[in-house]
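K.L.:
got a predicted structure plus its sequence, pasted below:
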Amino acid sequence: MNAKVVLVTGASSGIGEATALELKKLGYTVYAAARRVDRMRSLAGAGVRVLAMDVTNDASMEAGIKDIISQSGRIDVLVNNAGYGSYGAVEDVPMSEARAQFEVNVFGAVRLTQLVLPHMRQQRSGTIVNITSMGGKIHTPLGAWYHGTKFALEGISDALRMEVASFGIDVVVVEPGGIKTEWAGIAADNLQKVSGLSAYASQASAVAKMMRTEANGSRQSPPELIAKTVAKAVTARRPKTRYAVGFGAKPLIFMRRLLSDRAFDGLMRTAAGMPKP
């Protein structure tokens, strides 16, 4: 009953699953949330408490937090990990999909934050970890909506950090680089569906090829690296405000700071195998 209580969203695979297992090993009471409970059987077998939760559904999120407080009496850590990558030319992506991307990647995270903050304020302690991406600091071709969500969550995290500091609450941003999950392959498939036959078809083909090559490459970092980084942040007396980890994260963020906008554009085009304009 004295164990600290954690909620991890997007826990059915990849970073979320690895984070739930890592924090469970450290002795936390871990609640793992995802839309499909059947994909979290291995977590349940490891002693993680699983919740059906849709971060685009307010009632679902409210019920989930109510269950956690009812069962455990507190919540100490929220790991906002649920998210996906919607790639495609700005001209091609339907506004319904653009809104859906923001609903999952931004508004779901912020709504859960709103729901846990009253409990953390009452405790005078807590940590909110927002999993953004190196894509919250850099840009890649045909990724406007995805990068928009990650840039937004970075800015929200900065403002929130100042708001809640006086209540003993920390806000931490984790910016993964290339991680070996199903994310890149799914994003590449969706990109070609959206822009593969449009005026941007040649760009879509090049970027999708790059994504698949990286997804199948040996240089991608394992999701366990992010899980250990989250564990480091939530156990630190004074965590860093940001952790850039995983393949390419630190070098690319550094290059974005160093290069002009057009120079970085050129770097990204070259990386994607796209011709100069």
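P.N.:
That came through fine.
K.L.:
use CA for all of it now, contacts and neighbours both
P.N.:
Fine.
K.L.:
count of neighbours near residue 230?
P.N.:
26 (other Cα atoms under 10 Å).
K.L.:
so where do the strands sit in the stretch 1-150 of the chain?
P.N.:
5-9, 29-34, 49-52, 77-80, 126-131 (DSSP state E, counting those that start in this stretch).
K.L.:
CSV for those, including mean neighbour count?
P.N.:
Formatted as CSV, the strands of the stretch 1-150 of the chain follow (neighbours: other Cα atoms under 10 Å):
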stretch, mean neighbour count
strand 5-9, 26
strand 29-34, 26
strand 49-52, 22
strand 77-80, 26
strand 126-131, 26
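K.L.:
second structure follows, compare the two:
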Amino acid sequence: MRTILLTGASSGIGAHTAMLLAKQGHRVLAAARRINQIPHHPHITSLALDLTDGSSIERLVHSLQPTMNIDVLINCAGYGEFGSIEDTCSEHARQQMEVNVVGPMALTRAILPRMRRAGRGRVVNVSSLAGEFAAPLGGWYHASKFALEALSDSLRGEVAHHGIKVVIVQPGYVDTDWHDDAMRRLDVASSGGAYSDMATAMRRYFKSAAVGRQMASADHVARTIVKAATTARPKTRYRVGPGATLAVALHTVLPDRTFDALTRAQFRYPRVQA
């Protein structure tokens, strides 16, 4: 049995992960802003956490018994701030970075001393394929995941000699409410301005059958996170979803303008002016 601290446990991938871990007999410290929505199970303890509030992170850490070892920290909380870079206000951009990057790293920093004291531990950061390449209208979301990937890579090298492993999980499209929320944010930012035609095309794309064929289930992603958290010798990265490995490979080998053209064709964005 491991003691596992998991953020984003009130919905989607996080909720599925909490239940899977609990059913395996692990002690799950499930953290979220909406604690009333965290799944109920004898092995799940609900904790209040707002990653944008440093005092909330401090309260959570102080609520843990001083001698309690955290075997695994899973940073699963996150959302997608969609809209053009020009349209997205600075407040929303900062919020995106706070929730997806700054908050998780603050929590990680607070938990690392316990892992170092124990001489072992694991940090699993739930990133995204959006941390490998960027597309129009998701700039701030991509930026947050690029940053999370870089910080994870740096951290992996820093803590390895303390017996601590750092693992990244990179889902592609996942069948949750995440996309609906992202499209609502897209509408707020870019539905009525210079990028409205692109916003319309993106909304249409995410309602298409093509996206449905690329979707992984939340349970599939959760099972991968559980594997990353509990297997004896984890990989440094786990990519999840149909075509995930191919998408990264195409971005790696294709020239930038060719990849840009494929992306515009995929979403049916307006043609680039000559």
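P.N.:
That came through fine. The model shown is predicted, which means the values in this text are computed figures rather than measured ones.
K.L.:
list the contacts for residue 174 of structure 1?
P.N.:
Taking Cα atoms under 8 Å, 6 or more residues apart in numbering, we find residue 174 of structure 1 in contact with 129-133, 226, 229-230, 242-245.
K.L.:
shared with structure 2, which of the residues you listed?
P.N.:
Retained in structure 2 (both residues aligned by TM-score structural alignment, their matches' Cα atoms under 8 Å) from the contacts of residue 174 of structure 1: 129-133, 229-230, 242-245.
K.L.:
so which of those sit within helices?
P.N.:
Here DSSP state H is the test, and those give 229-230 as lying in helices.
K.L.:
what is the nearest of the kept ones among the contacts of residue 174 of structure 1 to residue 88 of structure 1?
P.N.:
residue 133 (18.0 Å; Cα to Cα).
K.L.:
the closest one matches what in structure 2?
P.N.:
Structural alignment (TM-score structural alignment) places residue 133 of structure 1 against residue 128 in structure 2.
K.L.:
so the spatially closest residue to its match that is not a sequence neighbour, which of the three states?
P.N.:
Spatial nearest neighbour of residue 128 of structure 2, excluding adjacent residues (Cα to Cα, 6 or more residues apart in numbering): residue 170 at 4.0 Å. Here residue 170 of structure 2 is recorded as strand under DSSP: H, G, I helix; E, B strand; the rest coil.
K.L.:
returning to that earlier point: need the strands of the stretch 1-150 of structure 1 in a markdown table with distance to residue 106 of structure 1, can you?
P.N.:
Shown next, in a markdown table, are these (distance: least, Cα to Cα, whole Å):
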| stretch | distance to residue 106 of structure 1 |
| --- | --- |
| strand 5-9 | 13 |
| strand 29-34 | 16 |
| strand 49-52 | 19 |
| strand 77-80 | 9 |
| strand 126-131 | 10 |
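K.L.:
and these: which comes nearest residue 151 of structure 1?
P.N.:
Counting by Cα to Cα, residue 151 of structure 1 lies closest to strand 126-131 out of these; the figure is 11.6 Å.
K.L.:
in the stretch 1-150 of structure 1, which spans are helices?
P.N.:
Using DSSP state H, counting those that start in this stretch, the helices of the stretch 1-150 of structure 1 run over 14-25, 41-45, 58-72, 95-102, 108-123, 144-164.
K.L.:
could you identify which of those helices is most buried?
P.N.:
Highest mean neighbour count of the helices of the stretch 1-150 of structure 1: helix 14-25, a mean of 23 (counted as mean count of other Cα atoms under 10 Å).
K.L.:
helices and strands around that helix, which ones?
P.N.:
In terms of contacts (3 or more Cα pairs under 8 Å, 6 or more residues apart in numbering; DSSP states H and E), helix 14-25 of structure 1 is packed against strand 5-9, strand 29-34, helix 41-45, helix 223-235.
K.L.:
equivalent range in structure 2 for it?
P.N.:
Under TM-score structural alignment, helix 14-25 of structure 1 corresponds to residues 12-23 of structure 2.
K.L.:
which outside residues touch the matching stretch?
P.N.:
Contacts for stretch 12-23 of structure 2 (Cα under 8 Å, 6+ apart): 6-9, 27-28, 30, 38-39, 41-44, 76-77, 176-178, 218-219, 221-223, 225-226.
K.L.:
mean deviation of that stretch from structure 1?
P.N.:
In the superposition against structure 1, stretch 12-23 of structure 2 averages 0.9 Å from its aligned positions (mean Cα distance after the TM-score superposition for structure 1).
K.L.:
now find how far off-centre that stretch is within its chain.
P.N.:
Stretch 12-23 of structure 2 has its C-alpha centroid displaced from the chain centroid by 15 Å (Cα atoms, centre = their mean, to the nearest Å).
K.L.:
again, but for stretch 106-122 of structure 2
P.N.:
Per Cα atoms, centre = their mean, the centroid offset for stretch 106-122 of structure 2 relative to its chain is 20 Å.
K.L.:
burial measure for the counterpart of residue 186 of structure 2 in structure 1, as a count.
P.N.:
Aligning on TM-score structural alignment places residue 186 of structure 2 opposite residue 191 in structure 1. Neighbours of residue 191 of structure 1 under the rule other Cα under 10 Å: 25.
K.L.:
got a list of what residue 191 of structure 1 touches?
P.N.:
By Cα under 8 Å, 6+ apart, the neighbours of residue 191 of structure 1 are 86-88, 204, 208.
K.L.:
from the kept ones among the contacts of residue 174 of structure 1, which is closest to residue 187 of structure 1?
P.N.:
Among those, residue 133 lies closest to residue 187 of structure 1 (Cα to Cα), at 14.5 Å.
K.L.:
how close does that closest one get to residue 94 of structure 1?
P.N.:
23 Å (Cα to Cα, to the nearest Å).
K.L.:
the two: which is more packed in?
P.N.:
Neighbour totals were compared for residue 133 of structure 1 and residue 94, and residue 133 leads with 25 against 13 (other Cα under 10 Å).
K.L.:
thought the more buried one was touching residue 176?
P.N.:
Yes - counting by Cα atoms under 8 Å, residue 133 of structure 1 does reach residue 176; the two are 4.8 Å apart.
K.L.:
lining up the contacts of residue 191 of structure 1 with structure 2, which overlap?
P.N.:
Counting by both residues aligned by TM-score structural alignment, their matches' Cα under 8 Å, the contacts of residue 191 of structure 1 still in contact in structure 2 are 86-88, 204.
K.L.:
on that earlier part again, which one of the contacts of residue 191 of structure 1 is nearest residue 263 of structure 1?
P.N.:
Using Cα to Cα, the contacts of residue 191 of structure 1 come closest to residue 263 of structure 1 at residue 204, 21.0 Å.
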